[in-house]
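Model the following, please.
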Amino acid sequence: MKKTNHCELCDLQAFDFKSGIICGLTKQKPSFQKQCSNISLEQKLAEKLVEINLECEDLKHVKRQSILNLVFYLIIGIAVIYLSYFIGTILPEAIIFHTITIIIFVAGLVLLGKGIGGINFYNQRYKVLSPKKEVLDQLTRIYNIDYEFKSQITTDLMDVKRTNFELFIGGKSFVTKHVID
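I've put the predicted structure just below:
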């Protein structure tokens, strides 16, 4: 793990255009071994915990929606492809029906692609978010910080997403918010 990962969560961090993230106390790059003895983990840690855990909870919501979309579009897509096969075998004499059959078949493939696209989107977001979450959890273990993140994501009929969350650090409620997307 990079030492600057510790500094990104510290309230004392500073930034230098030459060196990047530096310690606000020593004005130098971090030089500790396993953990920093001067680290101040409060506001930036809470912000990062909320940010990454909200993304993880949102990703769980996206996963459920992606699976439902995959099933829905897979069923509809296969039905449309079967319809094109059915039309092509029943009415093979008329040329216009061959064109319609091809159009219906392509529409079925598009529906299948739409279902698979949601799963691909989920997988890409998971590959980006998973390492961030692992690093954050490693840092909280290094500094013996226990946290609990509770959230509830709901969507209404107009697809407006509401997120209620609460962050507990060391058993005390630290942040409680309601977010509307």
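
For the rest of this, base every contact and every neighbour count on C-alpha atoms.
Fine.

any idea how far the host helix or strand of F174 is from the chain center?
According to DSSP states H and E, F174 maps onto strand 172-180. Between the centre of strand 172-180 and the centre of its chain there are 19 Å (CA atoms, centre = their mean, to the nearest Å).

Check which helices and strands that strand is in contact with.
Contact here means 3 or more CA pairs under 8 Å, 6 or more residues apart in numbering; DSSP states H and E; on that basis strand 172-180 packs against strand 161-169.

can you list contacts of the strand it packs on?
46, 50, 145-155, 173-181 (CA atoms under 8 Å, 6 or more residues apart in numbering).

One more: stretch 172-181?
The set of residues that contact stretch 172-181 without belonging to it, under CA under 8 Å, 6+ apart, is A46, V160, K161, R162, T163, N164, F165, E166, L167, F168.

Run through the residues that contact C7.
Taking CA under 8 Å, 6+ apart, we find C7 in contact with Q13, I21, I22, C23, P30, I39.

Another sequence for comparison is provided below:
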Amino acid sequence: MDIRKHCQLCNHQIVDFKTGTICGITQRKPEFVNKCINAKFDDKLESKIETTNVEYERVLKTKWIVYTNFIAFLIIGVAVILAGYFLAEYLLKFRVIAAAPFIISLVGLLFVLPLATGPLNNYKNDLRLAKAKKDDVDRVLDLYGIKYDINISFGKKYHGVQEVDVSLKIIK
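This is a model prediction of the structure:
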């Protein structure tokens, strides 16, 4: 595990843009093996737990709409592609070869199907990143025997800003 993960939760962390993370007590880069004996987890810890868990829950909250979007645009995309195919078959009965069926199928393939897969890929990436951040915090806290109980409730969304109420109880 990257020892800087410990420092991100510690109140003694000093970030210097030239040298990186420095311990506020030793004035040097962190040099511990598993646990830091000088670690002090207070305000910074609470803030980090809240932000990582809120971010993770926010991503999980979008799951239903992302999968609904995927199914809807997948059906529409396949329908457009099939419409182009059946139009081509219909026109071939009259011995007519036209570009319209191919263009219709390409529109379904190149423009509609990405509307299905794009948000799904973004959701999966966001979920993976949020889960990794949450797991990093949880692993560090497990090393120090710190547990927490968090309750997150999402309120209304005004002008793109989501109200979030967080109740956090840290058990040391």
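
Overlay them and tell me the TM-score.
Here the TM-score for the pair of chains, by TM-score structural alignment, normalised by the length of the second structure, is 0.82; 169 aligned residues with a CA RMSD of 2.6 Å.

coming back round to it: buried stuff in the strand holding F174 of the first structure?
Neighbour counts using 16 or more other CA atoms under 10 Å place no residue of strand 172-180 of the first structure among the buried ones.

What is the neighbour count of E51 of the first structure?
11 (other CA atoms under 10 Å).

got it, and the one 3 residues further on?
When neighbours are counted by other CA under 10 Å, L54 of the first structure registers 20.

The one 5 residues further on too?
Close neighbours of L59 of the first structure, defined as other CA under 10 Å, add up to 17.

A79 of the first structure pairs with which position in the second structure?
In the second structure, the residue equivalent to A79 of the first structure is A79, according to TM-score structural alignment.

Grab the nearest non-local neighbour of its match.
Counting by CA to CA, 6 or more residues apart in numbering, the nearest residue to A79 of the second structure once its immediate chain neighbours are dropped is G108, at 7.9 Å.

SS state for that neighbour?
Taken by DSSP: H, G, I helix; E, B strand; the rest coil, the conformation at G108 of the second structure corresponds to helix.

tell me the contacts of it?
When contacts are counted by CA under 8 Å, 6+ apart, G108 of the second structure is found next to I76, G77, V78, A79, V80, I81.

Now, these that are in helices?
Assigned to helices by DSSP state H, the following of the contacts of G108 of the second structure qualify: I76, G77, V78, A79, V80, I81.

Could you turn the buried ones of these into a PyMOL selection?
Remark: buried members of those, expressed as a PyMOL selection using 16+ other CA under 10 Å:
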select buried, resi 76+77+78+80+81
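
Switch the ones in helices among the contacts of G108 of the second structure over to CSV; also include distance to C7 of the second structure.
Shown next, in CSV, are those (distance: CA to CA, whole Å):
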residue, distance to C7 of the second structure
I76, 49
G77, 48
V78, 50
A79, 53
V80, 53
I81, 54
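
so what corresponds to the residue nearest to A79 of the second structure in the first structure?
Using TM-score structural alignment as the criterion, the counterpart of G108 of the second structure in the first structure is G108.

Show me where the second structure has its helices.
Shown for the second structure, the helices assigned by DSSP H span residues 4-9, 43-61, 63-93, 100-107, 113-143.

Kindly compare burial across these and name the winner.
The highest mean neighbour count among those belongs to helix 4-9 (a mean of 20), with neighbours defined as mean count of other CA atoms under 10 Å.

Against the first structure, what's the mean shift for stretch 65-84 of the second structure, could you check?
When the first structure is superposed, stretch 65-84 of the second structure averages 1.2 Å from its matched positions, counting by mean CA distance after the TM-score superposition for the first structure.

relative to strand 161-169, how tilted is the strand holding F174 of the first structure?
Regarding strand 172-180 of the first structure and strand 161-169, their directions subtend 170 degrees when assessed with axes from the mean of the first three to the mean of the last three CA atoms, to 10 degrees.

Find the centremost residue of the first structure, please.
The first structure has L59 as the residue nearest its centroid, 3.8 Å off, counting by CA atoms, centre = their mean.

ok, that residue - contacts?
Taking CA under 8 Å, 6+ apart as the criterion, L59 of the first structure is in contact with Y122, R125, Y126.

Equivalent analysis for I142 of the first structure, please.
When the contact criterion is CA under 8 Å, 6+ apart, the partners of I142 of the first structure are Q35.

ditto for K63 of the second structure
Counting by CA under 8 Å, 6+ apart, K63 of the second structure touches Y123.

Mind doing that once more with 10 Å?
Contact criterion CA atoms under 10 Å, 6 or more residues apart in numbering gives N69, L120, Y123, K124, L127 as the residues in contact with K63 of the second structure.

Sounds good, over and out.
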